[in-house]
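# Here is a sequence together with a model predicted from it:
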Amino acid sequence: MRLVVAGTPDVALPSLEALLASTHEVAAVVTRPDARAGRGRRAAASPVATRAREAGLPVLQPPTPRDPAFLAQLADLAPDACPVIAYGALVPPAALDVPRLGWVNLHFSLLPAWRGAAPVQRALMAGDDVTGACVFQLEQGLDTGPVYGCLTEPVGQRDTAGDLLTRLARSGARLLLDVLDAMQAGTALAVPQPAEGVSLAPKITVEEARVDWNAPAAAVDRHVRACTPEPGAWTTFRGERLKLAPVLPVDEQAPAPGRVAVDKRRVLVGTGAGAVELGHVQPAGKRAMPALDWARGARPEDEELQ
């Protein structure tokens, strides 16, 4: 089949690579416009745009998929199907109608659970034991279309959102290719999502990534892992932001919520139930460092993180 692939971040790359190596023809890639990043705030191409250019593919970067010029380009490309992997923008009806077989979306949850932009992060925050990925037919509703196929992935006790997304991106690429092969063969079957079990996964804001030390240690642990690597969990110390790498719950007598206790081997912080051991931390304007190194310099003296 002739495909136009839509995707933006690193998690879309395994699918793009699988499609480039397949018998399908990738006619072009759609990705988000270059974004300013880093200290210099220079415009940088998305990982998908960079890889597509290396492969010699046309790269379409409309400011919005509603852009008339983009819709005309898409129509000229005449794709049979448009696979989507974390593109980052809603596809309007005018674009949905262009490919002969529609748009199919690789989504990193077991639909109808965790519809939205941050399914893996929300699953981790909620304490799910199992997550997965589904390929479904894109329609106007938010991740509501009928499902062609799913796979499951157990959630490890120390998994971060980045860990899970890496594994799901790889296994999901195989699932997406299987679905597209079935669509080409005319054997693909899309099953409507059940009405029960719906949950939403809106993007995690920077403010929401702040740690609540009154929550139990297990919840704090899940929260930090869910926000790793993006947007990054944080707290404040002496009025300045302190970024946190994953922490480790400990089963012993704990200081009060937010209170810091330092010994020769580790740095503990009290929570609403139990304590956590800090891993690496990053003070404002400094590099990340082991928590003990930070504590030796900061000398928290039984102070609180807030």
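Arrived safely, thanks for sending. Numbers count the residues shown, from 1 in each chain.
# CA atoms for contacts and neighbours, from now on please.
Noted.
# Which of the helices or strands spans Thr235?
Counting by DSSP states H and E, the element that carries Thr235 is strand 233-237.
# And for that strand, what's in contact with it?
209-211, 223-224, 227, 241-245, 304-306 (C-alpha atoms under 8 Å, 6 or more residues apart in numbering).
# Give me the angle between whichever helix or strand comes after that strand and strand 233-237.
Next helix or strand after strand 233-237 toward the C-terminus (DSSP H and E): strand 240-244. Interaxial angle of strand 240-244 relative to strand 233-237 (axes from the mean of the first three to the mean of the last three C-alpha atoms, to 10 degrees): 140 degrees.
# Would you mind pulling up the elements that strand 240-244 packs against?
Secondary structure elements in contact with strand 240-244, counted by 3 or more C-alpha pairs under 8 Å, 6 or more residues apart in numbering; DSSP states H and E, are strand 233-237, strand 280-283.
# Could you list the buried residues of that strand?
Taking 16 or more other C-alpha atoms under 10 Å as the basis for neighbour counts, the residues of strand 240-244 that come out buried are Arg241, Leu242, Lys243, Leu244.
# re the thing from before, looking at the helices and strands packed on strand 240-244, which is closest to Asp129?
Asp129 lies closest to strand 233-237 among the helices and strands packed on strand 240-244, at 21.3 Å (C-alpha to C-alpha).
# and the closest one, how far out from the chain's middle?
Between the centre of strand 233-237 and the centre of its chain there are 21 Å (C-alpha atoms, centre = their mean, to the nearest Å).
# try it against this one:
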Amino acid sequence: MRIVFAGTPAPAVLSLRAIAATDHDLVGILTRTDAPVGRKRILTPSPIAAAAAELDVPVVKADRLGEGATDAVTALRPDLGVIVAYGGLVREPLLSAPHHGWINLHFSLLPRWRGAAPVQHALIAGDRVTGASVFRLVTELDAGDVYGELRYDVPRGATAGEVLDALAAAGAELLVDVIDQIAAGTARALPQAGAVTLAPKLTIADGALDLSRPADDVLNRYRGTTPEPGAHVVFEGGRLKVLAALRGPDGDLAAGALALAGRDVLLGAGNGTSVLLKTVQPAGRPAMSAADWWRGLRTTSPRVELPAPGSAA
């Protein structure tokens, strides 16, 4: 088949390369425009754009899949459109441009966690099992019939970045299998069944750790927002990023209080639980071990700020 691929971030690259390695004809790639990266805000091509350059496949860069992108895709006469984390909606007439329509690799077991951040929301919710689904793209968000799925047991302590890497690799194989079935005329898509939950894009505010909650809830949010948008607490008016953390011992450490236990830094959480801080990054400074950060403190009773009563977690 003649395939057009749409994607933007690094987790989509494995799928792109897997398709390029098949006997199908990869005729074009859609990705978002170059974005400013780093402190100097240097315009940088997306990971998919960089991979496309290596594959020598024509690229269309667009933040909205409007008339220009639709015309470009239609001119390629695709049999199938494939989308993996593009970061934009495919609407008509582009939705119907490929002969077989579009399929989407999504990193959840649909209909659980429809939206832009399924892995992050799954970990924040404490899901022990997640997965990936390949479904037919329709106008409603992530609501199309499912061609295939895989289940994934979340390793204890795994962060969203680690789970996404694992699903990107396994999902690429699933995606190619579905493409081959569509080409052979053997593909079968089934309606989604079960309760719908939503996974909207996360913001920096979503990475705030609420230490009034028990440590397991705090760590779920830490894992779900690592590496992006980044877990943090507020300390002395600034954001202290939490880059690595584990479950600490139960005891009488107050929620939000910090204490040194041997070479470990403990952070009190709700119900007499605690979080063990391993690596942190103070505002405007490089990442460092929590023990090194502790040695530089000027207060004898350090605490992080707790959310105001009634505020969102």
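Structure's in. What do you need? Predicted model, so just to flag it, every value in this text is computed and none were measured.
# returning to what we had before: make JSON lines out of the helices and strands packed on strand 240-244 of structure 1 and add distance to Lys264 of structure 1.
Converted to JSON lines, these look like this (distance: least, C-alpha to C-alpha, whole Å):
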{"stretch": "strand 233-237", "distance to Lys264 of structure 1": "21"}
{"stretch": "strand 280-283", "distance to Lys264 of structure 1": "16"}
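# could I get these as JSON lines with mean neighbour count?
JSON lines is the format used below for those (neighbours: other C-alpha atoms under 10 Å):
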{"stretch": "strand 233-237", "mean neighbour count": "21"}
{"stretch": "strand 280-283", "mean neighbour count": "20"}
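# Looking at these, which is nearest to Gly258 of structure 1?
Ranking those by their distance to Gly258 of structure 1 (criterion: C-alpha to C-alpha) puts strand 233-237 first, at 9.5 Å.
# Could you point out the residues of structure 2 onto which the strand holding Thr235 of structure 1 aligns?
Under TM-score structural alignment, the match for strand 233-237 of structure 1 in structure 2 covers residues 231-235.
# Just the element for the aligned partner of His223 of structure 1 in structure 2, please.
In structure 2, the residue paired with His223 of structure 1 according to TM-score structural alignment is Arg221. Element membership of Arg221 of structure 2 [criterion: DSSP H and E] is helix 215-224.
# Report all helices and strands that that helix contacts.
Counting by 3+ C-alpha pairs under 8 Å, 6+ apart, helix 215-224 of structure 2 packs on helix 118-124, strand 238-247, strand 274-281.
# repeat that with 10 Å
Helices and strands touching helix 215-224 of structure 2, by 3 or more C-alpha pairs under 10 Å, 6 or more residues apart in numbering; DSSP states H and E, are helix 118-124, helix 160-184, strand 238-247, strand 274-281.
# tell me the angle of that helix relative to strand 274-281?
Relative orientation of helix 215-224 of structure 2 and strand 274-281, computed by the same axes, to 10 degrees: 30 degrees.
# quick one: helix 215-224 of structure 2 to structure 1 mean distance?
Between helix 215-224 of structure 2 and its aligned stretch in structure 1, the superposed structures give an average distance of 0.6 Å (mean C-alpha distance after the TM-score superposition for structure 1).
# Ok, stretch 160-167 of structure 2 next?
Superposing on structure 1 and averaging over aligned pairs (mean C-alpha distance after the TM-score superposition for structure 1), stretch 160-167 of structure 2 comes out at 0.4 Å.
# what does that stretch contact?
Stretch 160-167 of structure 2 is contacted by residues 10-12, 14, 106-108, 117-124, 130-132, 150-155, 158, 168, 170-171, 173, 220-228 when judged by C-alpha atoms under 10 Å, 6 or more residues apart in numbering.
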